[in-house]
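just coords:
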């Protein structure tokens, strides 16, 4: 079992936990983006900053209830500006590729016209008719070129939404943000599954998918702990020890109870506390008569 000393004298933090939710929170590490990192790292970091910004309020609630501190974005104005610059370059490259694919579509159109004889003189048409194979090949070339263009148009649209995910964190940071760069993009309010699926097919897509899935796991862990620690409003749950169970969860997840979490799971602990309390209540009822 790995242990690490806290700043408090005599206080030991246990890194191992039988709580899968606490393990997810404890194991999540934030690494800032730098200029030598890849485009995939840039996109991953933006998604990370956006997601950690969104769950900041839940994190504050969790800290208030249990003292547990969740990972924060760790973002600075300089890093956000660097991410915006990389995104601007990335968008420019994608637009250049889109222009090249548009040229390929235009060339394919010309090839169809030539194969159909539309651009030939009367004498040329009479002396040499286009063959059906030439026409089919030209149409196949146009179809492929048009399909590639459509894919790139969608890709450009997706890439342009990515820097828009930084608006909320930029507002949170405040000073030092290059607003002229930021305002070149439109604010994005969510990362859709379609965007992740599209990005996963790109170079470095594995990294983007990995970060997205890790953040989803972290978000789920935080929300589930909060749900367990907050007393229920459902009457049935309240009548069946809902308040007591939520109090037991708070005690279990408290920042100082790392040793407890290393020995027993949350469900086992709450079940033990609940059953012990039920026994005590039953005894009190017996001897109160």
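The structure has been received and is ready for your questions. Everything numeric here is computed off the predicted structure, so don't read it as measured data.

Could you use CA atoms for every contact and neighbour count after this?
Will do.

So which bits of stretch 268-276 are buried?
Buried residues in stretch 268-276, counted by 16 or more other C-alpha atoms under 10 Å: 269, 270, 273, 274.

At which residues are the helices of the stretch 51-200 of the chain located?
For the stretch 51-200 of the chain, the helices defined by DSSP state H, counting those that start in this stretch cover 56-66, 77-116, 122-127, 132-161, 167-173, 179-182, 193-200.

Columns distance to residue 215 and mean neighbour count on top of the ones you listed, output as CSV?
Formatted as CSV, these follow (distance: least, C-alpha to C-alpha, whole Å; neighbours: other C-alpha atoms under 10 Å):
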stretch, distance to residue 215, mean neighbour count
helix 56-66, 13, 16
helix 77-116, 19, 18
helix 122-127, 64, 10
helix 132-161, 19, 17
helix 167-173, 16, 16
helix 179-182, 24, 14
helix 193-200, 13, 15
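
let's bring in a second model and compare:
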């Protein structure tokens, strides 16, 4: 669209005098000349441009703007005056700032959507937002290192490294080897504000070696429980046959869990729901 507009602008709309000057400069300075003249044209008609409210209005304005140029000398003077239009470095800086603003807007929308049903208080939401933003910025995905950094910010280094690493592994990586922020936020919503049943089901799926995540082996269950015991400063003793399959529902219903297991799980899930101070 832009290239078509530029060709139309310089070939069929502007006076021949201006077109010849543009192509004369084009041969000497290269393609940036076209951008400078286009910016100069917009500068001369900026009041009309600033009044556009919709994409359709912008499109119509861009089509009609060249016809409003009657002083060709003023257009050429403006296009060749770098102090008026600014350097291309300032344009690059503007693009960077605009890019950050767009990423922040997208991040804010994703954050609000992913956490809206998690029953966070306003203070908790502010804390979570601040710590996620300080760990990854306003990016749309997060890598393992950033996730571990975020976990440390949220829980103050509490909990075994391997546990939070498992949480990351449970999320789906994109082609670039990262996890979408939206999925990460949904995971955090469960860990921080989910019920004990929701957290237990999530942990069971994290540790399940089943491709369908419908069962755990005895070894899966013992790996999960041993980490939880150690996280709550409890003594762990191995038990059972490592190859036995246990349906997920049996574990989430409390089967195969002793009273001490349930106590450890309750304490662990309670600590998951508490932000580090600060």
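Received it, and whenever you're ready, just let me know what you need. A quick note: this is a predicted structure, and the numbers were derived from the prediction, not measured.

tm score of chain vs chain?
Once superposed, chain against chain, the TM-score is 0.26 (TM-score structural alignment, normalised by the length of the second structure); 117 aligned residues with a C-alpha RMSD of 5.8 Å.

coming back round to it: which of the buried residues of stretch 268-276 of the first structure fall in strands?
Counting by DSSP state E, no part of these is found in strands.

and the residues you listed, which of them are in helices?
Counting by DSSP state H, these place 269, 270, 273, 274 in helices.

Could you list which residues are in contact with the third one?
Contacts for residue 273 of the first structure (C-alpha atoms under 8 Å, 6 or more residues apart in numbering) come out as 245, 248.

Buried residues of the host helix or strand of residue 33 of the second structure, list them for me.
Element membership for residue 33 of the second structure, per DSSP states H and E: helix 32-44. For helix 32-44 of the second structure, the neighbour count (16+ other C-alpha under 10 Å) marks 33, 34, 36, 37, 38, 39, 40, 41, 42, 43, 44 as buried.

who's in contact with the second one?
Residues counted as contacts of residue 34 of the second structure (C-alpha under 8 Å, 6+ apart) are 6, 22, 26.

Once you drop chain neighbours, what's closest to the last one?
Read that as residue 26 of the second structure. residue 33 (5.8 Å; C-alpha to C-alpha, 6 or more residues apart in numbering).

And the one you found, how close does it get to residue 74 of the second structure?
16 Å (C-alpha to C-alpha, to the nearest Å).

Likewise for residue 49 of the second structure?
Per C-alpha to C-alpha, residue 49 of the second structure is found 18 Å from residue 74 of the second structure.

helices and strands around the helix or strand residue 213 of the first structure falls within, which ones?
Assigned by DSSP H and E, residue 213 of the first structure belongs to helix 205-229. Counting contacts by 3 or more C-alpha pairs under 8 Å, 6 or more residues apart in numbering; DSSP states H and E, helix 205-229 of the first structure is packed against helix 20-27, helix 39-54, helix 56-66, helix 193-200, helix 242-253.

Report the angle between the last one and helix 56-66.
Helix 242-253 of the first structure and helix 56-66 are oriented at 90 degrees to each other (axes from the mean of the first three to the mean of the last three C-alpha atoms, to 10 degrees).

roughly how far is helix 242-253 of the first structure from the heart of the chain?
30 Å (C-alpha atoms, centre = their mean, to the nearest Å).

mind listing what's buried in the lengthiest helix in the second structure?
What stands out as the longest helix in the second structure, according to DSSP H, is helix 88-115. Buried residues in helix 88-115 of the second structure, counted by 16+ other C-alpha under 10 Å: 103, 104, 107, 110, 111, 114, 115.

which ones are touching residue 225 of the second structure?
Per C-alpha under 8 Å, 6+ apart, neighbours of residue 225 of the second structure: residue 261.

Try it again at 6 Å.
Residue 225 of the second structure makes no contacts at all, as judged by C-alpha atoms under 6 Å, 6 or more residues apart in numbering.

how far out from the middle of the chain is the helix or strand containing it?
Using DSSP H and E, residue 225 of the second structure sits within helix 218-231. Its chain's C-alpha centre and that of helix 218-231 of the second structure lie 32 Å apart, by C-alpha atoms, centre = their mean.

what comes up buried for it?
Going by neighbour count (16+ other C-alpha under 10 Å), the buried part of helix 218-231 of the second structure is 218, 219, 220, 221, 222, 224, 225, 226, 227, 228, 229, 231.

and which of those residues is nearest residue 251 of the second structure?
Nearest to residue 251 of the second structure out of those is residue 221 (C-alpha to C-alpha; 8.7 Å).

Apart from its neighbours in sequence, what residue is nearest residue 203 of the second structure?
residue 224 (7.7 Å).

mind checking how far that neighbour is from residue 101 of the second structure?
From residue 224 of the second structure to residue 101 of the second structure the distance is 41 Å (C-alpha to C-alpha).

Contact partners for the residue nearest the centre of the first structure?
The geometric centre of the first structure, computed from its C-alpha atoms, lies nearest to residue 212 (C-alpha atoms, centre = their mean), at 3.5 Å. By C-alpha under 6 Å, 6+ apart, the contact set of residue 212 of the first structure is empty.
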